[in-house]
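In: Here's my sequence, what's the structure:
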Amino acid sequence: MVGVGFRREMREWSFQDIQADFFEIVPENWLQRDRAILHQLLASNRPIYMHGVSLNLGGHSVINKEFLNQIKALKQELNAPFYSDHLAASGDAHQLYDLFPIPFTLAEAERISHRIQEVQDILGFPIAIENSTWYTNIGEMSETDFINEILKRSGCQLLLDINNIAVNEKNHHLISVPEFIRQIDLEKVSYMHVAGHEYDERFDMYIDTHSQPVEVTTREVAKQVAQQQKIPILLEWDNDVPSIDVINQELVWLQPSMTM
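Out: Modelled structure (predicted):
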C-alpha cells in the first residue's frame, strides 16, 4: 500500500484521480474545522491515518487530556487505523511550530516512555512515534538504541521515516540508512514515511523540507522494506506541492511491485 499526505493544495483535486491507497492528515488541522472533505476522502473507500505535530513527547509540560480526548474522538469518527506523533519536543509554554531533538540518554528514554504510556492510557490504544530529523544532539546512546529502548518500555509502535534517516546520515555520517533499519525491530513499525529534502548552503546542512521528489535511494529502501515486511509507505510533500500528475508519478514509483 502507498499513501499520500493530504494537504490544502489538494482540496480542489478530484480525489478519485489521486493514485493513493490511503491518506494521512495532521489531526490538529481538523479539530475545529468542517470535516466534510475528510468524509469525502473516506467515501472513496480509502482509510485516513492521523499524524500529529503537537503532542510534545519530548517536552516537560503536563499531558493535555482535553486535546487527547479530541484526538480520540476524531480517530473514532474517521475510523483511523493509526495515530502517531514525533519523537521530539515541540514546546512547553507555547507551540513552537518546530521539532526539537531529545538527548539520546537512558534517563530521557525512561522519561519519554512514561509520557507515552500516559498518552496511551488516556487514549486507550497504542500510538506510534516517528524518528525525527535532528541537526545537533547529545547523548550516551545511539539513536537506534534510544528508539528501541522507548519501544520496549512504552509498548508503542514506530512510524519509520526513511527520509529523516537519510538526512541525518548526510549531516552527521553516523549510521547508514540500511544499517539503521537493520538495528530496528521492523515488527514494531506501523508504516513508513518518505519525502524529499534540500541542501542549504547557509547552514552547510541538508534540511528536511518535504519540498522535493523522493531520492531514488530512499525510495528503493522503502520499497524493499515494504515488499519484505508488508509495511505501507506514505509520501509526504508539504511545501511547494506540485501538480497531481507529479504526485501520482511519485506514488507509482513507490509501489513495491515496480522496478526502476
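
In: Could you use CA atoms for every contact and neighbour count after this?
Out: Fine.

In: For stretch 202-217, what is the distance to the chain centroid?
Out: How far stretch 202-217 lies from its chain's middle: 16 Å, per Cα atoms, centre = their mean, to the nearest Å.

In: all strands in this structure, in order from the N-terminus.
Out: Residue ranges of the strands in the chain, as given by DSSP state E, are 2-5, 22-25, 48-51, 83-86, 128-130, 157-161, 189-194, 198-200, 205-207, 233-235.

In: And this one, please, so the two structures can be compared:
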Amino acid sequence: MIGLGFRREMLDWDMSAVQADFFEVAPENWVRRDLDPLHALIASGRPVHLHGVALNLGGAAALDQSFLRDLRQLITDLGAPLYSDHLAASGDSYQLYDLFAVPFTVLHAHRIADRIRAVQDALGMRIAIENTTWYTNIGAMPEADFLGLVLERADCHLLLDLNNLSVNHKNHGGLSPSEFVQRLGMERISYMHVAGHEFDDRFDLFLDTHSQPVEAHTQQLARTLAERHGTPVLLEWDNDIPGMDVINQELACLRTSTTM
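Out: So this is what the prediction gives:
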C-alpha cells in the first residue's frame, strides 16, 4: 500500500490519475469545511487518514477539548481509519504552527504518554504518534529508547517517519535509520512516512523541508520494511510541490521491489 499526502495545491488535479492507494490530510485544514474533495477520494476506494500538527502533545498547556470534539466529529464524518500527530510541542499559550522537540527524559516520556492516553480517551480510539526531526535537544536518553517508552506507556501506535530518522542521523550521528528501526521494532508501527530534505548553509544543518525527491537509501529502506512487514508507505511533499507526473514517479519508486 502506497499513500500520498493530499495538499490543497492538488485540488484541481484529476486524482483518479494519481497512483496512490490511500491519502493523508491535516485535520486542521478540514474541520468545519467542505469535505466533498475528501469524500470523492474515499468514494474512489481510497481511505483518508488524518495527520495533525496542532495537538501539542509535547507541550504543557491543557489539551484543547474543543478541538478534540471537532476532531472526533471529523473522524466520524470521514470514517478515517487512523489519526496521528507529532511527538513534539506546537505552542502552549498560542498555536505556533511549528514543531519543537521535547527533552529525551523519563519524566517527559511519562508526561507525554499520559497526554496521549487522555487524547485516546477523548477520541475513543488508539492514535499514532510520529517521531520528529530535532535540531537541538537535552536529555540523556537515546531517542529510540525515549520513543519506545512513550509508546509502551501510552499504548499507542507509531507513524514511523524514515526521512526524519535520516535528517537526525545526518545532523547528530547516532543510530542509522535501519539501526533505529531494528532497536525500536515494528510491532506498533501503523505506517511509514517518506519525504525529501535539504542542507541549509546558514545553519550548517539538514532541514526537514519536504521539498525534494526521496533519497535513494530512504526509498530502499521503506520498500524493504514494506515487503518484510506489510507496512504501508506514504509520500509527503509539502513545499515546491511538483506536477502530478513527478509525484507519480516518486510513488512508483516506492513500489519497486528491491533487496538490501
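
In: For the two chains, what TM-score is obtained?
Out: TM-score for the superposed chains, counting by TM-score structural alignment, normalised by the length of structure 1: 0.98, backed by 260 aligned residues with a Cα RMSD of 1.1 Å.

In: and the strands of structure 1, which is most packed in?
Out: By mean neighbour count, with neighbours taken as mean count of other Cα atoms under 10 Å, strand 233-235 ranks first of those at a mean of 27.

In: circling back: can you tell me which of the strands of structure 1 is nearest to Gly58 of structure 1?
Out: Proximity to Gly58 of structure 1 (Cα to Cα) singles out strand 83-86 among the strands of structure 1, at 8.7 Å.

In: now that closest one, how far from the chain's geometric center?
Out: Worked out by Cα atoms, centre = their mean, strand 83-86 of structure 1 lies 7 Å from the chain centre.

In: Pipe the strands of structure 1 into JSON lines and attach distance to Lys170 of structure 1 per row.
Out: Formatted as JSON lines, the strands of structure 1 follow (distance: least, Cα to Cα, whole Å):
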{"stretch": "strand 2-5", "distance to Lys170 of structure 1": "25"}
{"stretch": "strand 22-25", "distance to Lys170 of structure 1": "27"}
{"stretch": "strand 48-51", "distance to Lys170 of structure 1": "25"}
{"stretch": "strand 83-86", "distance to Lys170 of structure 1": "21"}
{"stretch": "strand 128-130", "distance to Lys170 of structure 1": "19"}
{"stretch": "strand 157-161", "distance to Lys170 of structure 1": "15"}
{"stretch": "strand 189-194", "distance to Lys170 of structure 1": "16"}
{"stretch": "strand 198-200", "distance to Lys170 of structure 1": "10"}
{"stretch": "strand 205-207", "distance to Lys170 of structure 1": "7"}
{"stretch": "strand 233-235", "distance to Lys170 of structure 1": "20"}
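
In: Spatially nearest residue to Leu175 of structure 2 (excluding sequence neighbours)?
Out: Using Cα to Cα, 6 or more residues apart in numbering and skipping residues adjacent in sequence, the residue nearest Leu175 of structure 2 is His169, 6.6 Å away.

In: Would you quantify the distance from the one you found to Thr224 of structure 2?
Out: For His169 of structure 2, the distance to Thr224 of structure 2 (Cα to Cα, to the nearest Å) stands at 19 Å.

In: One more: Arg188 of structure 2?
Out: In this structure, Arg188 of structure 2 and Thr224 of structure 2 are 17 Å apart, going by Cα to Cα.

In: ok, now Gly173 of structure 2?
Out: 23 Å.

In: which one of the two has more residues nearby?
Out: Thr224 (18 against 10; other Cα atoms under 10 Å).

In: just the helices in structure 1 please.
Out: With DSSP state H, the ranges of helices along structure 1 come out as 36-43, 65-78, 106-123, 143-154, 162-172, 177-182, 216-229, 244-254.

In: Please identify the deepest-packed of those helices.
Out: Neighbour counts (mean count of other Cα under 10 Å) averaged over each of the helices of structure 1 peak at helix 162-172, with a mean of 21.

In: Compare the strands of structure 1 and give me the one nearest Gln255 of structure 1.
Out: When these are compared by Cα to Cα, strand 2-5 sits nearest Gln255 of structure 1, at 6.4 Å.
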